[in-house]
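J.: quick one, fold the following:
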Amino acid sequence: MAAGYLTTHVLDTARGLPAAGIKIALYRVSGNSHRKIAEAETNADGRTDTPILPQGKFKAGQYELIFFCGDYIDAHGLNGEAVKFLDQIPIRFGISDEDAHYHVPLLLSPFGYSTYRGS
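T.: You can find the predicted model right below:
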């Protein structure tokens, strides 16, 4: 059994705070096929309460996290426009080491975002 696992969190760089209440969906990607394997919501610390892909379910392959940020941006008055610039943010990435901890955070602002492989 693989000992690795996947975590994520969201930081609101416009407000300088963790982003609470953002729904996140995790998909396993194979060619043009996407299969949802997990769903979570960020807590007060901007993190999910448990790894979004825990040990035992963690395996090599292509994945996609979708962060549903539009409602959060609106709720905090960060948009200022009739049409959201950012709503759903997909991040596609690969897992190759089944015994590693992968951390894929989202740094969010109303008009841009970034990510990286964290620890």
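
J.: from here on, contacts and neighbour counts on C-alpha atoms
T.: Noted.

J.: hey, where'd the strands end up in this structure?
T.: 5-7, 10-12, 17-18, 23-30, 33-41, 61-68, 88-95, 101-103, 106-109, 112-115 (DSSP state E).

J.: to compare against the first, here's another:
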Amino acid sequence: MTRKFDRRTLLQTGLVAAGVAASATSVIAQHAPAKLSTHALDTYRGTKAAGIRIDFSRKDGDVWKLLKTVTADENGRVDEQGPLMTADTIAVGRYELLFYVEEYYKRAGVKLTDPAFLDTVPVRFAIFDAKQSYHVPLYFSPWGILSYRGS
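T.: Presented below is the predicted three-dimensional model:
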């Protein structure tokens, strides 16, 4: 038996599914302590971006204030140095991760244009709920970037 769906039924089904998914995410987030983490992947060389320098800042009025500078480990993560923010320090606000892409590629011996197309890459994002975890990765090459909110 085939059932014909009209737009209204399809929309309602989608809204219900989205609500269920959001509820599940909220329940999971309530059980894990909140944190902020990142990692970097070099899509040009197909590797984890070991050694990339990352500045972490918070917007205070019109100014970005540096909170810490970290270096990615062999897995392209900063986990060994601890999360960028933990449940004790995470706060609602605007933040920036500044990835030193040109410096990373020069150290790796990759031939870049002069000047390099990308030098530092800022990823600006908001923490809107201090009870949730945020993972903000960067996938990058000498010519492009991709970032998103992960879990």
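
J.: of the strands of structure 1, which approaches residue 51 of structure 1 most closely?
T.: Each of those has some distance to residue 51 of structure 1 by CA to CA; the shortest is strand 5-7, at 4.8 Å.

J.: now for the closest one, which elements pack on it?
T.: Helices and strands touching strand 5-7 of structure 1, by 3 or more CA pairs under 8 Å, 6 or more residues apart in numbering; DSSP states H and E, are strand 101-103.

J.: and the strand it packs on, how far out from the chain's middle?
T.: Taking CA atoms, centre = their mean, to the nearest Å, the mean C-alpha location of strand 101-103 of structure 1 is offset from the chain mean by 12 Å.

J.: just to confirm, which helix or strand has residue 15 of structure 2 in it?
T.: helix 7-31 (DSSP states H and E).

J.: can you give the contact residues for that helix?
T.: For helix 7-31 of structure 2, contacts defined as CA atoms under 8 Å, 6 or more residues apart in numbering pick out 131, 132, 133.

J.: switch those residues over to CSV; also include distance to residue 123 of structure 2 and neighbour count.
T.: Listed next are these as CSV, based on distance: CA to CA, whole Å; neighbours: other CA atoms under 10 Å:
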residue, distance to residue 123 of structure 2, neighbour count
131, 21, 19
132, 19, 21
133, 17, 22
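
J.: for stretch 27-35 of structure 2, buried residues please.
T.: Using 16 or more other CA atoms under 10 Å as the test for burial, stretch 27-35 of structure 2 gives 29, 34, 35.

J.: thanks a lot, see you next time.
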